[in-house]
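Chemist: sequence below, structure please.
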Amino acid sequence: MENLKMGIGRTIQYKILALYRLIYRCCYLLACMGKPVKSNKVVIPLYRQDELEGNLKAVYEEMKKTHPELQFHIIKPNNKISVKLFKEINMIAEAKIILLDDYYLPVYLINPRKETDIVQLWHAAGAFKKFGYSTVNTKFGPSSSYLDVVPIHSHYTHVFVSSENMIPYYAEAFHMQRDRIYPVGVPRIDYFSDQAFVEKTRDQILKTLSEKQRGMVKILIAPTYRAGSSSKESDLDIVEELIKTAGHLDKDKLIVFVGHPYIDHSHFEALQKTSNIIVDGQFSTNDWMLVADAFITDYSSAIFEFALFHKPLAHYVPDLEAYTKNRGLYNDLHNISDGAILRSRSALIDWINSRHTGESYDTSRMIEYNFSQTSHIAKSIVEQLFK
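Modeler: Prediction:
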C-alpha cells in the first residue's frame, strides 16, 4: 500500500514537472521571437562557485584576450524548478555561447536555437566515479522516469575532456554522440605552467600559514562530493575519520583540508578545533597543490591533476565496496590510479606519518592515460570554438 502511494505521488510530481517544462519552453520560444542571437554574447552560469575560477576562468581569460569583441554575462543560476528560473530565459535566448562546467537546468528544459553553442567544459579531469546517465536508476542517480521529463546533460554542442580515452565514458554519461566530444584537455591546468601565477599563489598561501606550519609536511586532503539522505553512497564520515586520525600524527605533519564546493562548510567546523588540521575555503584544491607535499582523496578526480606534480598520492577508501555498489566507478581503482589505496584508519595514519618533503613519485602512467596535453589548453579550446 505504501509503495502504491509513493508511485501515485511520483506520477503526479512528474506530471507537474512536465507542465513546468512545457511552460518554460513556450516562454523561451516567445523570448526568441524577433530577437536574433547576438554573435558576441557569452553567458557563463556559475553553479559551483560564486566567482570565476578553474576551467571557466581559464577559457574566459583566453576569450577576452583573443576575441575582445565578446560581451560576457556572468550569472549565478538558481538551478531548481521554481519561478526564479524564468529570469534566465531572456539571457540564454540571445546567447551565442553558453559556457558551462557543470549541471545547468535551463538548457535541459528547452529546445535551444541552432545558432547557440552550449559548451560543457566539465569540472573533472579523467573519468573516475560514475555520473549522469551512467548512474540511472542507482541509489545515487536519477530515475529513468525523471529523465523522460528532464533529459539532463542534453543539448551540448561541444564537450571538452582531458584525453581521447575519456570519450566513451562522457558519451555514456551525457548520452550523446562521440563526435561532439573533444579530447583537448583540462584548461585550468594551464595555470600550473604559468610561473608568475604559481609564484604569486604560493606566496599568498604561505602568508596565511604560521612560521611553524610553513615548515611542516603539508598533506592536502580533498574528498569528493557525497550525497545525503537516501542517495548517499556510503556511511563514511570523512570529518569524523580525520578527527580520530589527527591525534596519531607526527608533530611535523599538517593536514590541509579543502571541502567540496557543494558541501556547506559548517559541516567542517569540528575539524577547525584540531590543531594539526586547517580548513581552507579561500584557495582552491588546485591552488593548494602548488605547496602540498602529498595528496589524499577518496574518489575525487583531482588526484589526476595532482599526478602532474609527481608527488605521493593516495585514496582513503574504507567504503570502497559500498561506494562501488551504490554509485560505481568507470574503472577498477587499481587500474586508473598509481596512488596508494588505504582501506583502514591505521593505514591512513601510517601513510601520512611516512611522508616527508621533497618526495618524488612516478605518476607517468596516470598522466599518459588522462591527459592529451598539459599546456595551452584554453587556447586550443577557444580555437576549436571559433573555427
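Chemist: only C-alpha atoms for contact and neighbour calcs from this point on.
Modeler: Will do.
Chemist: skipping its backbone neighbours, what lies nearest Cys252 in space?
Modeler: Wrong residue type there; residue 252 is Asp, not Cys. Met216 (4.9 Å; CA to CA, 6 or more residues apart in numbering).
Chemist: I meant Thr135, not that one.
Modeler: Going by CA to CA, 6+ apart, Thr135 has Gly141 as its nearest residue, at 4.6 Å.
Chemist: my read: the one you found touches Phe131, true?
Modeler: Yes. Here Gly141 reaches Phe131: they are 7.4 Å apart, a contact under CA atoms under 8 Å.
Chemist: give me the number of residues near the closest residue to Ile238 other than its chain neighbours?
Modeler: Among residues not flanking Ile238 along the chain, Pro223 sits closest, at 7.8 Å (CA to CA, 6+ apart). Look at Pro223: counted by other CA atoms under 10 Å, it has 20 neighbours.
Chemist: surely Pro223 meets Ala302?
Modeler: No. Using CA under 8 Å, Pro223 is not in contact with Ala302; the gap is 9.1 Å.
Chemist: okay, Gly141 and Phe131: which has more neighbours?
Modeler: The residue with more neighbours, out of Gly141 and Phe131, is Phe131; 21 against 18, by other CA under 10 Å.
Chemist: one more, please, to line up against the first structure:
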Amino acid sequence: MRIAVAILNLVYLAFKSFNLKKKITILSRQSNKKTIDIRLLEEALKERDIETVVLTKRLTKSFSGGIKYGFHMLRQMYHIATSKVVVVDGYCILISIIKKKEGQRVVQIWHSLGAIKKFGYQTVGKPGGNREDIVKVMRLYRNYDYVIAPSRATATFYSEAFDIKREKIKLLGLPRIDYINNSDKRIQMKILEDYPKLKEKENVLYAPTFRKNSSLDIEGFLERFDFENYNLIIRKHWLDRTNYENVLSKGVVIAKNHDILDWIKISDKVITDYSAAAFEALLMDKELYFYIPDVYEYEENVGLNVDFVKERIGEYVFCREEHLFRAMSEPYCSENMKLFFRKYISIDCSNVTNRLSDFLVSLTNDFKGEHR
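Modeler: Prediction:
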C-alpha cells in the first residue's frame, strides 16, 4: 500500500506543472452516475458561469475494477491539478495522499444529512471500523479546508470523524434538501406505475444501514411483518452484498433503480436503524421507527453518536419485531421526533443549493492568477 501511494504521488508530479484555473471539480466514489446532490450542485455552479467538472466512479474490488479505476484516477489528477476548488462527498484517495497546491481549496460535503453512527477517525481500531495502519498510510480524510455540516451537534461528530478543527466546519446543508422540498412528483408517479400494488395499501420502507462484519436476520423480520395491511419495500445499502431476492415471493418490493429519496417519498412509514436516512424521512414528515436488534453489538463494533434514550425518542426505538409492529398499528405522535430532527438539522432548509454554491464560488474569488 505504501508503494502504491508513492507511485501515485510520483505520477501526480507530471500534472503539478499545470496551472490552476478558476474551476470547481467535484469527485465522488458513491456512485457511477451523478447523485442528486452532485447534479443539483453542478447545475447551480454552471448558472454562476463557473467552469465545473464532475467525475464519479465507484471503486470495485476486482482486478479489472482496479485497472479501470486507475485510469479514472489519471483524469482525476489532471482536474485536481487545475482546479481552484475541489469538492468531495466521501473519502477520495488522491485528495488525501497527494500534496495540495498552493492557493487550492478542498471542501468535503459528505454524502448524508448527518451521522447517527460513528465513522472515520471515530472508529479507528474497532472491529467494524478502520485499521490504524491503513489510516496512516492512506492519510484518511486529510487535506480538507472545509467540511459541510447541517447543525452544531452534527459538526461535533464531524470534527471527531474527520479529525478536523471545529472552525473548519461550515453550517450548510446538502442540495438533496431542496430536492426533498421540490413538489415535482414525476419520479414517484413512475415508481407507482412500475409497482401498482403500492397504490393499494400503506407503504413501509425498510432501509437498514451497512454492517461490515455481520448481517441482519431478515427472515425473523418478515415472519412477523403485517403484509395484510402494509406493503413492504426493502432498500439495502449500496455496500450491502446480502441477497434479498428470495423475499420476492413474500410480496416484498426490492427498491432499485431510483434514489432512496424517491422511495421515501412514496412511503407512509420508514423503518431504519443507524442510517442518516432517518433525517430525510423526518424532513418529509414521515412516520419514523428505529429498529435496532443488534444495538449492543453495533455499539461495540462501530459505535453510535446518537443516544436514542437520551434523545427522548425511545417510544419509537425497538429491539424486538413484535414491539415495532405493534407500535406501527397505533397513532403516531411526532413531537419528540421533530425536536430530534431540529437538533441535528438546524440550518435553514430553504435554498440550500444556492447557499452552498455561493460558498464554493466565494472560494474561487480570491483567485489571483496562475499558481504553480
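Chemist: what's the TM-score here?
Modeler: For this chain pair, the superposition-based TM-score is 0.87 by TM-score structural alignment, normalised by the length of the second structure; 352 aligned residues with a CA RMSD of 2.3 Å.
Chemist: quick check: buried residues in the longest helix belonging to the first structure?
Modeler: The single longest helix within the first structure, with elements called by DSSP state H, is helix 2-32. Of the residues in helix 2-32 of the first structure, Tyr14, Leu17, Ala18, Tyr20, Arg21, Tyr24, Arg25, Cys27, Tyr28, Leu29, Ala31, Cys32 count as buried by neighbour count, 16 or more other CA atoms under 10 Å.
Chemist: tell me the contacts of the alignment partner in the second structure of the third one?
Modeler: Just to be clear, that refers to Ala18 of the first structure. Using TM-score structural alignment, the partner of Ala18 of the first structure in the second structure is Arg2. Contact analysis of Arg2 of the second structure by CA atoms under 8 Å, 6 or more residues apart in numbering lists Val137.
Chemist: kindly report the same for Ala153 of the second structure.
Modeler: Contacts of Ala153 of the second structure (CA under 8 Å, 6+ apart): Lys343, Tyr344.
Chemist: and it, what element?
Modeler: helix 152-161 (DSSP states H and E).
Chemist: what stretch of the first structure does that helix fall on?
Modeler: Following TM-score structural alignment, the partner segment of helix 152-161 of the second structure in the first structure covers residues 164-173.
Chemist: leaving out chain neighbours, which residue sits closest to Ile181 of the first structure?
Modeler: Val159 is the one closest to Ile181 of the first structure (CA to CA, 6+ apart), at 4.7 Å.
Chemist: quick revisit: the second structure: which residue goes with the residue nearest to Asp252 of the first structure?
Modeler: So Met216 of the first structure corresponds to Lys201, using TM-score structural alignment.
Chemist: for its match, give its distance to Leu74 of the second structure.
Modeler: 50 Å (CA to CA, to the nearest Å).
Chemist: ok, longest helix in the second structure?
Modeler: helix 63-81.
Chemist: and the helix or strand following that helix, how far out from the chain middle?
Modeler: Per DSSP H and E, the first helix or strand lying C-terminal to helix 63-81 of the second structure is strand 83-88. Computed by CA atoms, centre = their mean, to the nearest Å, the separation of strand 83-88 of the second structure from the middle of its chain amounts to 19 Å.
Chemist: burial of the nearest residue to Tyr332 of the second structure once chain neighbours are set aside, as a residue count?
Modeler: Once flanking residues are discounted, Tyr332 of the second structure sits nearest to Glu287: 7.0 Å by CA to CA, 6+ apart. For Glu287 of the second structure, the number of neighbouring residues by other CA under 10 Å comes to 21.
Chemist: map Glu287 of the second structure across to the first structure for me.
Modeler: By TM-score structural alignment, Glu287 of the second structure lines up with Pro312.
Chemist: wait, what's in contact with that match?
Modeler: Pro312 of the first structure neighbours (CA under 8 Å, 6+ apart): Asp293, Ala294, Phe295, Gly339, Glu359, Ser360, Tyr361.
Chemist: how much space between the residue nearest to the fourth one when sequence neighbours are not counted and Glu51 of the first structure?
Modeler: Nearest residue to Gly339 of the first structure in three dimensions, chain neighbours excluded: Ala314, at 4.4 Å (CA to CA, 6+ apart). In this structure, Ala314 of the first structure and Glu51 of the first structure are 30 Å apart, going by CA to CA.
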